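Chemist: Sequence first, predicted model second:
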Amino acid sequence: MGAGISKTLEKRKERKDAEATNKLKNEQHEPDKVHQTSSPKADGLPIVEATVRSSAMSCDRGQIGYMPPDQHDADVHAEDAMANFPTTSDRKDMTSPKEHSEDTTIKPTAMSSDQGHMDVIVSKPSPEEHIEGVNARLHAMMSPQSQTAATTSDSLSPIAPAKLVSACDEGLAAKMRENETRNDTRDLGNTGGSHIFTGASNVTIYGGTFNASTNYVYGDNPSTAREHSVLSPADRLVIVKWLSDINFRAFLADNLRKRAAKTGMWIFKDGKFVRWKGRRKGVLWGTGMPGAGKTILASIIIEYFINLAKEKGRTCVAFAFCRYTEELTVEQTLSGLIRQILEDHPSTFAFIIPLYEHHTLRETRPSQTELLGVLNAIASSDLFDNTFCFIDGLDEAKSNTQFDLLDTVSQLPINFMFMSRPLPLLKDHVPEADFVDIIVQDADIEMLIEDKLRGMKALAKLLEKDGWREKVLATVLKKSDGMFLVASLQLDMLRSCMNIDSLRKALDCLPSGVDAMYSATMERIEAQGDPSVVKRALTWLVHTRQPLSMDELLHAIAVYPDTFKFNPELLLTTDILLSLCCGLVTYEPRSNMVRLVHYTAKDFLEPYLKREYPDPHSMMACTCVEQLLHHSLHVWINPDPDRYDDEDSHEASYQKHPFVEYAHKNWAPHSRQSISLPIPVGNFIRQCRSFIAYDDEGWSYPECISAVHVAACLGFHHLLHDWINPTHRTAAIFPPPPNFDIKARTAKGGQTPLILAAGRNRLETVDVLLKAEGIDPWCADNDGWTALMYASYLGYSDIVQSILRFRDTDCIAKYTDGDTRASGGEQAIIGVNITNRDGNSALSLAVLGGHAAEVKMLLGVEGIGVNQLTGSGATALMLASQNGEKPIVQLLLRHENIDVDIADPQGITALADALTRQHLEIAELLRVHGAREPSVDILEKELGKR
């Protein structure tokens, strides 16, 4: 891959490999406790996680056996265990467990419940007769390697996931460790690892109950499996932070801080609530109008169940808060729920460890299905009598997230409770749900008023006169119309009353309804001395791209309104800003986050504030770039030239200057959302000489880049067009940067603007660059990657199409010894068959990326190297076959020049790849197209490598 991306991944892998090596060296062995976890392969094989007592263990490609300690002495060698593995014919007759005999070593089918052990048998599937033969021969092949290895329990590490190496000699152990990180695709990245069940599809487990979910199998009682946990608190913290960085507990604490004492108690007497609480699986859905206090009520209910779980035990509680400002995905929400369960119940780490090991090895994230599997396994286990999950603010989530969250309800044995405003379109999605109307009780409103008055000393003193306290209560109760939000804002309006006369006038003018309340509040703000700072703060909160901390917001508004330049002397305090905002802004001290008082405030303020800022994103973009200029990030100097980035230095800068991180990661998206490119932004890009660029999704290009590269990778195609084709007018506004060159390469990665734009799916930018005079689309970076390769591997169809349409006679002459008479088809294939340093072409990379649409486009190019070999000797067909990409295999087989029998240097063909990875449908397709059957020796060799 390109230097920018690949070298960063390589360095991370080196660090991880070094850490893993050191950890293995320092592990303390527990002789009688063995924890074995096998990491899943991409072809959907299972994980089995178990803790057993064992004195000896044997391992090979086809079977795994654990011997109970009382069945054999501790010095039994691996060869003895190997001799007792059943043959293929034996396996066919296995229908039930048999008792161990006293004088035998191990019978993989045996199970004795009183001995507290289990035997795991993994049998090789036999859809083809010769595969069965390979399995038997593989035992004979590997057994000599294990004859010298004593398999005592002392040799087994309690934390050796997917590394059953202790039963083998050092040579085989090294081979298995090497295979653990073997590249499954042969050509690209750390996408695979060795699997102890490789090639197995029929798995028989005697003893215990197991719950299967997707590609993972979980034992029925992880508390016994983890009775003596091998995870230290530090290890658990690492896993928890990997799983989710969302802390819903902080949201809960902030919500509970806002509640008035003794409010919300009515819900615990509601008949539907009581019935739901007594079930093991059910759905309760609370609905109410905006401002009815649903979130506070949900927090009160959650606190109740947390306390109940502490008292009774065997009750699992998890919760999530959906906020319009954060727009969490289903995966993020589920991860947050699982994180809480792990934190509260350490024994449940057994359920997440297989997922953690699988994805950390591949640097990927768990899918929605996998996370559902973990939740299902936890809730189905015998750890808990009841599991309760609460999701508040469902109406504030994205529509697709709403549907997906509701879909989880029917799949999980969990009691769910949702809170939202009425959602008629979703009501029928959960037909089994009981609905509870969230209607504010007068008593709760009175308690809210009393609670808020305790913080308004002057007003409380004033209300002691002549029954005015009762008058205020009655008026607020009537005009708040059952909404906590309105009642709270109404009391804020009364806060400034200094005498009975002003109080009477304020009560008479007290607005009813949410919008009327917001309008009245903005009138109060406008009447203040300088409302512009409040409007800037509200604009930031309405249009922010991510939740803001109070420190970030204070720094964002501490600028001169005409130049947007930051001045620390303009900083306000938290209390002053909250007072100026008159209740429209709420601050959560525990999380240090600041947000609008309610999502309905955003609906009101967005059109209102456009009077002040008709192009709000322009104001925000200018504020961001002025912050970056203030701290000289446009000419950032990397303190370690051997590294492509320096995250620690950036983090230190972010902590010292609170708004810099937001500005660094969001200035470009705000700029692109502006009506037109703000001049300060254009000037900032022009000044960039050594800049770390962040993208919309938080992606960063890990090399300091100059102005033309910044504009290309972040998608400022209009600016690039003006630089490439300057006119008198555009040159006056946005003059090209010094030494402007559209073919300039980055200092270390050697990437051109076109390569960067293609790698970030900037179609308009790619089109602008392809029209520039002298552009070379086949130019490669230092790792040999071209723009077409990036687009093909990443699945950017439109960009692949644009590059394939490129025609330029000067460029053609460069690659055809000066001959410019090439036909249209010849012009298109000039660079399509170029390979990178790993020997991959655009076609093989499209296959590795699993992108059938891009493969189809490339196969349509005349002269495409459909049989071209990669650096390891694989063809595109072989790669597709081993990765199980059936649609791509079908496309390749339709090509008139395809050769199905090409073999790599080890003699492995596409059919051999398909068979050894059990992609049987692909194997059948290859046979239909005349593929030769591989020999048993070839299959054995391929299986032995894995």
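Modeler: That came through, no problem. Numbering: from 1, shown residues only.
Chemist: hey, let's count contacts and neighbours off CA atoms from now on
Modeler: Fine.
Chemist: I'd like the distance between the residue most central in space within the chain and residue 356.
Modeler: Residue closest to the average C-alpha location in the chain (Cα atoms, centre = their mean): residue 365, at 4.8 Å. To residue 356, residue 365 is 9 Å away according to Cα to Cα, to the nearest Å.
Chemist: Same check on residue 702?
Modeler: With distances taken as Cα to Cα, residue 702 is found 26 Å from residue 356.
Chemist: let's bring in a second model and compare:
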Amino acid sequence: METTASIIAVTQLCEKVIKYIIAVSGAKDEKARLRSKIRGCSSLLLQLQDEAADSEEVEEWTQTLELLSAPLARLHEALGLTAVALSSRDGVREKLQWPFKEKDVGMLVEAIDSEMAMLSLALDGNTTRLLIGTNARSKRNEEDLKELKATLKLDMGTTISTLESLGGDLEKIQITQNGVQGGVDKLHERHDTKEAIEQRESILKWLTPIDHASQQRDAISRRQAGTGGWLLHSQVYQDWLGTSNRTLFCPGIPGAGKTVSASIINADLRERYGRDNTIGLAHLFCNYRRQDEQTLDALLSGLLRQLVEPQASLPKHVEEFYVSQKGFSDRAEATARTLQLVASTYSRVFIVIDALDECSASHGCRIALLSRIQELQNTCGINLLVTSRFIPEIVEKFKTASIIEIQADRDDVRRYLSENMSRLPGFVRNKVELQEEIISKIVEAVRGMFLLAKLHLDSLLGKRSPKAVRIALDKLPTGTDAYDSAYDSAMERIEGQMAEQTELAKQALAFLTCAREPLSTMKLQEAMCVEIDEPEMDPDNYPDVKDIIASCLGLVTVDDDRSIIRLVHYTTQEYLERTLDRWFPAAEAMIADVCLSYLCLNRYADPAYLDPDKDGNWYQYAAMYWVHHARQAPSSLERVVDFLTQEISLIRSYISWRVPLFTPEYIKELWITGLHFAAEYDLEDVIAPLLQRGSDLSRRDVYGQTPLLTAARHGSKAAAEQLLRHGSSTDERMDKGNGAQTGDTALHLASEIGHVPIVRLLLEAGAATNSQGENSNTPLSISVYSGRTEVVQVLLDAKADVTFHNTGKLDSKSITLLGIASFRGHMDIVQLLIAAGVDVNERDKRNHATALFYAAADHSIDCVRILLEAGADPNLPAGNSEQSLLMTVCHRHQKHSISIIKMLLDAGADVNYVDSEGLTAYYIAKRKDSHIAQYLLERGADPELGLNGRPYPPNS
């Protein structure tokens, strides 16, 4: 039990150190890094403790735990050193500053990592590997620990002394067997088995991997202590709290503090109801930079996860949802239903949505989200709070809701400014009256915009005298242009720094403004470390995150829990995007060059190279987005061509984010050439240079495509023009690997995707209009099947053969083009084909059926109407039994059956037709749908005709 006690002691010390980390100020990045590592260690220890308690193999676990005594002792010592450095001593009570350098944190993390590796081996149950590992690592880890102590200038005497005073020393903690068992029992109350835990985590992660709690922590961390009380104490907010099924709309101008206000409300709700398991709490922070990932399903799944995660066991509705929807990408409907079921299990539910205006309006996402939330209110009586800018369509949606306008309270602004006077030069800190003057003038200027108060305060940081401060105060911008003026001032101050600081800031701001996705601090550092055209990275060229932030003079911040570095506000993003040509005229070219230089590093040209950290570094971004940046940077053309001729590097980047389980073997296949890549992404300007360097127009990729076929498949007209100009042939076909090259032509591929400009281009270049491709399809038949109306018109104008029957899309047997269009319900194409002169009563060889048969059988009511108006005969039978069309509709009774039957009868269909098996429409309807049967009687059906009482079907 001694080792078990040690595990518990180290776990307790982990929690204590985390509290100390939270308590000190400064060094956000290092704090987050160390805190995250120690939390991971604590989680591993708890898992180890649980495994040891659950295992029936007592003797084996005893041996395993004995082997852990040395790693646990070293781990305890490393954590002890951290605790000593972080704890307040000598009666000092003010908030301590972060005591570690970046190198110190790296050594601490490495020391903890080394011992965690041993704990992981223990969890794997491999005693042999653990024994080898502890012996192999013991001496090295001891030396690393000594080096760490020397670096931190601490001795174990000091450490033990301090730990004793903290009640945390390993030798001083007395844990009885009963105490240990009590801890184990508590773990068992929370978790049934290891498998249950893993299943639970899998389901939660499947719902959404997003950590909504960390988003809340990021937002609340920006709150100035003591602010926001006016909102929480308002009567409108109190009424919203006290009554179910209420909506509170909190609009505000940009920079008023809406997100921080939402986080304050979240914190208040947690404090009030967090321990009440009958009340559900959830929130969403919409973000304009994350619109691609914040889909309707993702947003609903985020709410669902937050409502189920606090529960001891997942509701059966969620487990059933997981089983039924796993593997499906479009699950918004099912998510909404499950969310409703889960919400109904709570007595009350509070949902807070921040920045609804930043939720994507494309594809109806924002409207759909509000609609789903409205359904929740109608069925479950939830309380909803929404913040947003004053967007007319959003304001209209909440016209009946209670409203509190979010604006910076004057007292809150004064409090913020007072707390930050220490940031200003010494001559300000020493003059109380000057401080008051600064506070009063900024409060007056900001007019409810908290962000503006920060920007105005930042603008005073470099002033040299009281006179300079007063001149700046007199020029503080106000009104609608205040942000632009404040950002102008900030950028001018950035340009007024020393040259290297200015360069550092402007490069970082350019990356953050133009990046296609949020960047982690590590990604930005790696991107800024790249030296153009250098074959490898120099580790001494990495910029420090603190230096980047400092050089940007308040325009950049870091979300601690996620280590995402970003512009301080979306108004900053909007400003920098509008003024990109003014401040960073070569931003896109710079980013394109960085991406391409990174992808061309020597290591990536080696087919055997595997990058274990590719998800965390710049590689994935560069591989996915270099094209986007290069398109907007003509000056990068030569570098683009250079990259496209480096086959291994190109193939690696192309497949790295397309193939889930990447291995070096994939690179051995010719996935793509530079010409294929240019064709796929429509990079017309690189085609001629690539050909000059020896690229082959006839070379095929892994899919059997030539560059021209690739251009046609992806709708790349400009590239297709270039390829045709340089010798590509419209007769080129897909090669499925047998060398026969009888597959589709470029015209087939362009017709299928409906790219009219390329279809026209290929026809002008002499493409064969009636060429048969895969499954004997023609360009016209494949465009008819795919519903490409404009392409069909273009091909008809080019005299494509409308009498052609064969299409493999439905069957290997013959079917008319009009039959295909009717079966697929393509009404416009049916009209085009009729206008082109096709025979509406032609029967195919597949079912001896007309187009009207397919339209009616598939209940395409509009197509039925069009065909009847064009003279289609409703009495032409189909199938081996020569069944009438009316009988087929009765057999497939669906929503529009009676409407179609009426249309057929009105057009002269024989209601009493008897087929070769003795069946009538009425006989079928009587056994399928009584409403249809009654209608047929009303239209003259003879109930005595048919099988005369024999069962249906006849052979049953």
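Modeler: That came in fine, so what should we check first? Owing to the predicted nature of the structure, the values given are computational and were not obtained by experimental measurement.
Chemist: Can you pull the TM-score for these?
Modeler: Aligned and superposed, the two chains score 0.60 in TM-score terms (TM-score structural alignment, normalised by the length of structure 1); 662 aligned residues with a Cα RMSD of 4.8 Å.
Chemist: Surely the residue nearest to the centre of structure 1 is within a helix?
Modeler: No: Residue 365 of structure 1 is assigned coil when assessed by DSSP: H, G, I helix; E, B strand; the rest coil, not a helix.
Chemist: residues in contact with it?
Modeler: Residue 365 of structure 1 makes contact with residue 359 under the criterion Cα atoms under 8 Å, 6 or more residues apart in numbering.
Chemist: Residue 232 of structure 2 now?
Modeler: Applying Cα under 8 Å, 6+ apart, we find residue 232 of structure 2 in contact with 238, 265, 268.
Chemist: Where does the alignment partner in structure 2 of residue 334 of structure 1 sit: helix, strand or coil?
Modeler: Matched across to structure 2, residue 334 of structure 1 falls on residue 300, judged by TM-score structural alignment. Residue 300 of structure 2 carries the three-state label helix when classified by three-state DSSP.
Chemist: Surely residue 300 of structure 2 touches residue 337?
Modeler: No: at 10.1 Å, residue 300 of structure 2 does not count as touching residue 337 under the criterion of Cα atoms under 8 Å.
Chemist: Could you check which residue of structure 2 pairs with residue 551 of structure 1?
Modeler: Per TM-score structural alignment, the equivalent position to residue 551 of structure 1 in structure 2 is residue 522.
Chemist: Chain neighbours aside, what residue packs nearest to that match?
Modeler: The shortest distance from residue 522 of structure 2 to any residue other than its chain neighbours is 6.6 Å, reached at residue 617 (Cα to Cα, 6 or more residues apart in numbering).
Chemist: Is it correct that that neighbour is in contact with residue 529?
Modeler: No: Residue 617 of structure 2 is not in contact with residue 529 according to Cα under 8 Å; the separation is 11.7 Å.
Chemist: Could you look up the SS state of residue 614 of structure 2?
Modeler: Under three-state DSSP, residue 614 of structure 2 falls in the coil class.
Chemist: again with residue 575 of structure 2
Modeler: Relying on three-state DSSP, one would call residue 575 of structure 2 helix.
Chemist: check contacts around it.
Modeler: Contacts of residue 575 of structure 2 by Cα under 8 Å, 6+ apart are 484, 487.
Chemist: try it again with 10 Å
Modeler: 483, 484, 487, 488, 513 (Cα atoms under 10 Å, 6 or more residues apart in numbering).
Chemist: Inside strands: which ones of the residues you listed?
Modeler: Members of these lying in strands (criterion: DSSP state E): none.
Chemist: which one among those gets closest to residue 111 of structure 2?
Modeler: residue 513 (37.1 Å; Cα to Cα).
Chemist: Apart from its chain neighbours, what residue comes closest to the counterpart of that closest one in structure 1?
Modeler: Under the alignment defined by TM-score structural alignment, residue 513 of structure 2 is paired with residue 542 of structure 1. Nearest residue to residue 542 of structure 1, sequence neighbours excluded (Cα to Cα, 6+ apart): residue 602, at 5.7 Å.
Chemist: For residue 555 of structure 2, see how far away the alignment partner in structure 2 of that neighbour is.
Modeler: Using TM-score structural alignment, the partner of residue 602 of structure 1 in structure 2 is residue 573. Residue 573 of structure 2 sits 10 Å away from residue 555 of structure 2, taking Cα to Cα as the criterion.
Chemist: how close does the match of residue 602 of structure 1 get to residue 358 of structure 2?
Modeler: 13 Å.
Chemist: what's the overlap in contacts for these two?
Modeler: With Cα under 10 Å, 6+ apart as the test, residue 573 of structure 2 and residue 358 both reach 288, 289.
Chemist: that older thread, may I ask you to confirm that the match of residue 602 of structure 1 is in contact with residue 484?
Modeler: No: Residue 573 of structure 2 lies out of contact with residue 484 (Cα atoms under 10 Å); the separation is 11.4 Å.
Chemist: Overlap in contacts, the two.
Modeler: Residues touching both residue 573 of structure 2 and residue 484 by Cα under 10 Å, 6+ apart: residue 579.
Chemist: doesn't residue 705 of structure 2 fall inside a strand?
Modeler: No: Residue 705 of structure 2: not assigned to a strand; according to three-state DSSP it is coil.
Chemist: Please say which position in structure 1 it maps to.
Modeler: Checking TM-score structural alignment: residue 705 of structure 2 goes with residue 751.
Chemist: now do residue 628 of structure 2
Modeler: Counting by TM-score structural alignment, residue 628 of structure 2 corresponds to residue 669 in structure 1.
Chemist: Checking its match next. Helix, strand or coil?
Modeler: Secondary structure, three-state DSSP: residue 669 of structure 1 is helix.
Chemist: what's the spacing between the spatially closest residue to it that is not a sequence neighbour and residue 230 of structure 1?
Modeler: Excluding the flanking residues, the one nearest residue 669 of structure 1 by Cα to Cα, 6+ apart is residue 696, at 6.0 Å. As judged by Cα to Cα, residue 696 of structure 1 and residue 230 of structure 1 stand 39 Å apart.
Chemist: ok, back up a step: which one of residue 573 and residue 484 of structure 2 has more residues nearby?
Modeler: Using other Cα atoms under 10 Å, the more surrounded residue of residue 573 of structure 2 and residue 484 is residue 573, with 20 against 17.
Chemist: so who does that one touch?
Modeler: Counting by Cα under 10 Å, 6+ apart, residue 573 of structure 2 has contacts 288, 289, 509, 512, 513, 514, 555, 566, 567, 579.
Chemist: residues near the fifth one, how many?
Modeler: Taking other Cα under 10 Å as the criterion, the count of residues near residue 513 of structure 2 is 21.
Chemist: cool, residue 175 of structure 1 as well?
Modeler: Per other Cα under 10 Å, the neighbour tally for residue 175 of structure 1 reads 14.
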